[in-house]
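Predicted structure and sequence below. I'll ask about it afterward.
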Amino acid sequence: MEQLVSYITCEQFTFVFLSPSFSQMLIHTKHELKHNDVP
């Protein structure tokens, strides 16, 4: 059971990681972090 859950989690993570929306979210997060660095 543990292995099955781990496998599904890995698959979901890979899917999310490769999805365009995730890339946009990551870019947006980086932009927000840079914006917050500015005094």
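In hand now; what should we look at?

switch to C-alpha atoms for all contacts and neighbour counts from now on
Will do.

in this protein, which spans are helices?
Applying DSSP state H to the chain gives helices spanning 2-18, 20-37.

want to throw those helices into CSV with mean neighbour count?
As requested, these are exported to CSV (neighbours: other C-alpha atoms under 10 Å):
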stretch, mean neighbour count
helix 2-18, 11
helix 20-37, 11
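
want to compare, so here's the second one:
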Amino acid sequence: MIKAKRIKIKLIKNRYLNVVQAAVFLYVYVNVKLVNEID
């Protein structure tokens, strides 16, 4: 039971990190695109 709970927390953490990475990637991508269009 404790082991299963730990795995669940790990999965939630991984999903959270993936979302954060995706958000950062999108943010950087949009900023680079905007800078390129301004030049």
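Right, received. Where do you want to start? In this text the structure is predicted, and so the values were computed from the model without any measurement.

for Gln24 of the first structure, what are its contacts?
By C-alpha atoms under 8 Å, 6 or more residues apart in numbering, no residues touch Gln24 of the first structure.

do you know how far it is from Phe13 of the first structure?
16 Å (C-alpha to C-alpha, to the nearest Å).

for Asn36 of the first structure, same thing?
For Asn36 of the first structure, the distance to Phe13 of the first structure - C-alpha to C-alpha - is 28 Å.

Tyr27 of the second structure corresponds to which position in the first structure?
Matched by TM-score structural alignment, Tyr27 of the second structure corresponds to no residue in the first structure.

ugh, wrong one, Ile12 of the second structure
So, by TM-score structural alignment, Ile12 of the second structure is matched to Ile27.

Report the separation between its match and Lys34 of the first structure.
Taking C-alpha to C-alpha, one finds Ile27 of the first structure at 11 Å from Lys34 of the first structure.

now do Ile8 of the first structure
Taking C-alpha to C-alpha, one finds Ile8 of the first structure at 34 Å from Lys34 of the first structure.
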